[in-house]
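Peer 1: Predicted model follows, preceded by the sequence.
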Amino acid sequence: MSTTTQELWVARDNIDQTKLATVKLGPIKEDEVLCRIDSFGLSANNVTYAVLGQSYRYFDFFPTSDAKYANVPIWGMATVTDSNSSAVKVGERVYGYFPIAQHHVLKVKAAANGSKEGWFYVPREHLPEDRKVYNQYFRASADPFYDPRHEGEMLLFRPLFWTSFFLADYLKENKYYGAKTVIISSASSKTAFCFAFLAQASGIRTIGLTSPSSVPFVKSLGYYDSIYTYDQISSIPKDSTVLYVDVSGSKALATDVFNHIGASNIRRSVSVGMSNAQEAKGTFPGETEIFFAPTWIKKRQDELRDQLPRLQAKAWKEAMDRVDNWVKLSNGHGPASVEKLWKTMVNGRTAPDVGYVMSLWKTDAGSKL
């Protein structure tokens, strides 16, 4: 049976330009399942996927029929509505990587151990090996990080938190490159404050950079030892060695920090996101490293093996115990709502204390939220 679905595409050369596409999905083939995408988190993380869509091949996960446009990946919850796979049953709910769409077909790679452990893989041989982390889909019935009471929060924070978790792990393994202080841009963004939460627990001093309007929210989090607005950079003390963590993607801001602190006092500069796509232009100062989480995740999976899930479970529980104090959830339904929010996010105009859980379905009839 064929299915007609809607997808929200973005122009490859201008992610602020969108197109609502109607796509016909043919009958599913052997080992394929049809998923109804119930809901998904939408944040600056997805904007980063789009900005890096071509260079990091995020646009290659879900190809479109129009070479001018691309699908932006999201992390969502879906319900299996049809299955030609012995490993996945109709009615199962799964969490994983999808396009912004109403339906999507997944080809399931049969794996007996995965079936028992509550997950399955989708083979994507055209992508590099280090993208494998995006190919794992978790069954809600056996997902250790799924809690129906916090489904919305999970959709929003799970990809962001793990980026922050593995960045903190990476920097801790490298002893923060000898720095005594970490300066974090876009301090109100979810990736930034999740990282600050983890870094502060390691004992390193944290300084947050944010806009004046976000100062009250950033202070309320309690994860920054000091907070400065972007026009107060010249007031930051220069009495400590510094690690600069860029979450904004702003090269101009990074240059201001380097000029004030002094290149000799900056032990390392790491970029991990682009909370404002409009500022992600130019060149970073110094030898700024782009942190690509999947590469480090694969390394730590090989090194820590069974120990890693226990460390993740502990960190995730600590985060979810606090999540109610972090943001208010806002649910949006329908293509117009998703498209409007996307354009707002691309231009960096969303409130820091709101988290968005969206669906292309016009009502919540397709959602379990």
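Peer 2: Happy to help now that I have it.

Peer 1: going forward, measure contacts between C-alpha atoms and count neighbours the same way
Peer 2: Fine.

Peer 1: report the longest helix in the chain, please.
Peer 2: helix 151-173 (DSSP state H).

Peer 1: List of residues touching stretch 242-260?
Peer 2: The contact list for stretch 242-260 (C-alpha atoms under 8 Å, 6 or more residues apart in numbering) reads 176-177, 179-187, 189, 191-192, 230, 233-234, 265-277, 279-285.

Peer 1: Kindly apply the preceding question to stretch 179-197 instead.
Peer 2: With C-alpha under 8 Å, 6+ apart, stretch 179-197 has contacts from 44-45, 157, 160-161, 163-165, 167-168, 204-211, 214, 217-218, 221, 223-224, 240-248, 266-267, 275, 352.

Peer 1: wait, what's in contact with I28?
Peer 2: With C-alpha under 8 Å, 6+ apart, I28 has these contacts: M1, S2, L34, D82, S83, N84, V105.

Peer 1: Would you mind checking those for buried ones?
Peer 2: Burial by neighbour count, judged by 16 or more other C-alpha atoms under 10 Å, picks out L34, D82, S83, N84, V105 from the contacts of I28.

Peer 1: Can you turn the buried subset of the contacts of stretch 242-260 into a selection I can paste into PyMOL?
Peer 2: The PyMOL command for the buried members of the contacts of stretch 242-260 (criterion: 16+ other C-alpha under 10 Å) is given here:
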select buried, resi 176+177+179+180+181+182+183+184+185+186+187+189+191+192+230+233+265+266+267+268+269+270+271+272+273+274+275+276+277+279+280+284+285
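
Peer 1: Show me the contacts of stretch 242-260 that map onto strands.
Peer 2: T181, V182, I183, I184, I266, R267, R268, S269, V270, S271 (DSSP state E).

Peer 1: Now tabulate those residues in a markdown table and tack on distance to P309.
Peer 2: As requested, these are arranged in a markdown table below (distance: C-alpha to C-alpha, whole Å):
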| residue | distance to P309 |
| --- | --- |
| T181 | 29 |
| V182 | 27 |
| I183 | 29 |
| I184 | 27 |
| I266 | 33 |
| R267 | 31 |
| R268 | 29 |
| S269 | 28 |
| V270 | 25 |
| S271 | 26 |
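
Peer 1: so which of those comes closest to N325?
Peer 2: Closest to N325 out of those is I184 (20.5 Å), distances taken as C-alpha to C-alpha.

Peer 1: Tell me which residues touch T283, please.
Peer 2: When the contact criterion is C-alpha under 8 Å, 6+ apart, the partners of T283 are K251.

Peer 1: Also G41?
Peer 2: I74, W75, G76, G152, L155, L156, F157, G355, Y356, V357, M358.

Peer 1: Which strand or helix spans it?
Peer 2: Using DSSP states H and E, G41 sits within strand 32-42.

Peer 1: so, if you compare the buried ones among the contacts of I28, which one comes nearest to V338?
Peer 2: So of these, ranked by how close each gets to V338 (C-alpha to C-alpha), first place is V105, at 21.1 Å.

Peer 1: Sitting in strands, which of the contacts of stretch 179-197 do you find?
Peer 2: Using DSSP E, the contacts of stretch 179-197 in strands are 205-210, 242-246, 266-267.

Peer 1: and here's the other structure:
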Amino acid sequence: MERPMSNTNVNTHFWVDRSDYAQTHIKTTELPQALSDGQVLLKVDRFAFTANNITYAAVGDMIGYWKFFPAEEGLGTIPVWGFADVVDSNCEGVEVGERFYGYYPMSSYLLAEPGKIGKQSFTDVMAHRLELPIIYNQYIRCSSDPSYKQEAEALQMVLRPLFTTSFLLDDFFADENFFGANTVVLTSASSKTALGMAFLLKNNREGREQDYKIVGLTSEHNKAFVEGLGCYDQVLTYDQLSQLDASQPTASVDFAGNGQLLADLHRHLGEQLKYSCLVGVSHWDQRGGMSEDVPGPQPQMFFAPSQAEKRLGDWGAEGFQQRLHTQWVGFTGFVSDWMDIEENAGQAAVESIYQKMLSGDVNPSKGYILSL
């Protein structure tokens, strides 16, 4: 049964041109006049914006990120992680006033259809989301989330989705015995996902049978910052790639998405490169495939939801969350010493931070929280 909806009838969106990410559009659409049975309306309060969100755009067609929150023809909604409050509900088990952490559009509202409603979460079962990875469709109830702290919302928005990928990467490589490598090279070493992985590789190294060296590749501008964090055994600038020991069996994790850099890394390491993992595209404007004559293994895209589903099957949901929570607590203690959170509100502020992130003109020690 439909019933009238309160509060608003207009939803404001921040959309980007899917063929030219620098072109943005503020658009409004009408919300339905009434909520259908089982629907809820969430008002998006705040969300984080990081280089990871640029990756969502860059691989949006390949992996399906544009499908979560459909926009007008030729435009797209970049998904973000944040918090929203239920402002209207026609769904038993989800009440007005509840706060949820999850995957939201860069919009003022999200109309959702909760399914699999439990004490800790619900899954949005809107028809267009049913075939998309469940990890992105779950909304966590703040009142029941053991990792939630109101005063730490900003860190959770900025880092938790990135750290979850870091956690899954660390687990994946350990599960594969590092593909026989004794050196792990991370590009874009100042990016938050790379830092999370480096932190875990270092912290978990002592308890593992496989010993390994952790090497970070970064820009000259960020080298001192990365070295100061102490996560890497060696930090090299991109211009110093030739100093990387090519005699050792090595695995690479590419967070940069720079095709030329990856090709240079393959050529330098040759047959000693045992595994080439693709994760992010922080250098989105330089992304591109490598020529087929480049030596070494074919680069493999890491899709975090696949590893998550494997471990959910191995450990169960509770076991998975407990392992993640334990590592998360250590990481938040680490980052709280150096990360500076900057909060901005309004359409102009969202546009400004978006363009900065797109151009790579951001300080790696900063985390950005936005609101429309």
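Peer 2: Okay, I see it. A quick note: this is a predicted structure, and the numbers were derived from the prediction, not measured.

Peer 1: Which residue in the first structure aligns with R46 of the second structure?
Peer 2: Residue pairing (TM-score structural alignment): R46 of the second structure is matched to S39 of the first structure.

Peer 1: That match touches S359, doesn't it?
Peer 2: Yes. When contacts are counted by C-alpha atoms under 8 Å, S39 of the first structure is listed as touching S359 (4.6 Å).

Peer 1: of these two, who's got more company?
Peer 2: Of the pair S39 of the first structure and S359, S39 is the one with more neighbours under other C-alpha atoms under 10 Å, namely 32 against 26.

Peer 1: residues in contact with P285 of the first structure?
Peer 2: Taking C-alpha under 8 Å, 6+ apart as the test, what P285 of the first structure contacts is K251, A254, T255, F258.

Peer 1: Quick one: neighbours of whatever residue of the second structure lines up with the first one, just the number.
Peer 2: K251 of the first structure maps onto G259 in the second structure when the alignment is built from TM-score structural alignment. Here the count is done by other C-alpha under 10 Å, and G259 of the second structure has 19 residues near it.

Peer 1: D302 of the first structure too?
Peer 2: 11.

Peer 1: Helix or strand: which one has it?
Peer 2: Remark: D302 of the first structure resides in helix 293-304, with elements defined by DSSP H and E.

Peer 1: what span of the second structure lines up against that helix?
Peer 2: Helix 293-304 of the first structure covers residues 304-315 of the second structure once aligned (TM-score structural alignment).

Peer 1: contact partners of that stretch?
Peer 2: P133, I135, T165, L168, L169, F172, G319, F320.

Peer 1: who wins for neighbours among the residues you listed?
Peer 2: Neighbour count (other C-alpha under 10 Å) singles out L169 as the most crowded of those, with 26 neighbours.

Peer 1: Show me what it lines up with in the first structure.
Peer 2: Aligned partner of L169 of the second structure by TM-score structural alignment: L167.

Peer 1: any idea how far M106 of the second structure is from the alignment partner in the second structure of Y223 of the first structure?
Peer 2: With TM-score structural alignment as the criterion, Y223 of the first structure lines up with C231 in the second structure. Distance of C231 of the second structure to M106 of the second structure, computed by C-alpha to C-alpha, to the nearest Å: 33 Å.

Peer 1: Around S337 of the first structure, count how many other residues there are.
Peer 2: Counted with other C-alpha under 10 Å, S337 of the first structure comes out at 15.

Peer 1: does it count as helix, strand or coil?
Peer 2: With DSSP: H, G, I helix; E, B strand; the rest coil as the basis, S337 of the first structure sits in helix.

Peer 1: What does it correspond to in the second structure?
Peer 2: Using TM-score structural alignment, the partner of S337 of the first structure in the second structure is A349.

Peer 1: Can you tell me the closest non-neighbouring residue to its match?
Peer 2: Residue nearest to A349 of the second structure in three dimensions, not counting chain neighbours: L370, with 7.6 Å by C-alpha to C-alpha, 6 or more residues apart in numbering.

Peer 1: could you point out which element follows the helix holding D302 of the first structure?
Peer 2: helix 307-320.

Peer 1: can you pull the buried residues of the helix or strand following that following helix?
Peer 2: Of the helices and strands lying after helix 307-320 of the first structure in sequence (DSSP H and E), the nearest is strand 328-333. Within strand 328-333 of the first structure, the residues scored as buried using 16+ other C-alpha under 10 Å are N331, G332, H333.

Peer 1: Return the closest of these with respect to T344 of the first structure.
Peer 2: Nearest to T344 of the first structure among these, with distances taken as C-alpha to C-alpha, is G332, at 13.6 Å.

Peer 1: Now the closest residue in space to that closest one that isn't next to it in sequence: which helix or strand?
Peer 2: Excluding the flanking residues, the one nearest G332 of the first structure by C-alpha to C-alpha, 6+ apart is M358, at 4.7 Å. Here M358 of the first structure sits within strand 354-359, counting by DSSP H and E.

Peer 1: What span of the second structure is that strand aligned with?
Peer 2: On the second structure, the counterpart of strand 354-359 of the first structure by TM-score structural alignment is residues 366-371.

Peer 1: Grab the most central residue of the second structure for me.
Peer 2: The centroid of the second structure falls nearest to L162 when counting by C-alpha atoms, centre = their mean (4.2 Å).

Peer 1: Now it. Nearest residue, chain neighbours left out?
Peer 2: Of all residues not flanking L162 of the second structure in the chain, T193 sits nearest, at 5.1 Å (C-alpha to C-alpha, 6+ apart).

Peer 1: just P105 of the second structure next, same as before
Peer 2: P105 of the second structure sits nearest to P79 (C-alpha to C-alpha, 6+ apart), 4.9 Å away.

Peer 1: ok, whichever residue in the first structure pairs up with the one you found - contacts?
Peer 2: By TM-score structural alignment, P79 of the second structure lines up with P73 in the first structure. Taking C-alpha under 8 Å, 6+ apart, we find P73 of the first structure in contact with N46, Y49, Y58, F59, F61, F62, Y97, F98, P99, I100.

Peer 1: Any chance of a ChimeraX selection covering the buried ones in these?
Peer 2: Buried residues within these, by 16+ other C-alpha under 10 Å, are selected in ChimeraX with:
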select :46,49,58,59,61,97,98,99,100
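
Peer 1: ok, so of the contacts of P73 of the first structure, who is nearest L127 of the first structure?
Peer 2: F61 (7.9 Å).

Peer 1: Residues touching the helix or strand hosting Y103 of the second structure, excluding its own?
Peer 2: Applying DSSP H and E as the criterion places Y103 of the second structure in strand 99-104. Outside of strand 99-104 of the second structure, the residues that reach it under the criterion C-alpha under 8 Å, 6+ apart are 44, 79-86, 110, 136-143.
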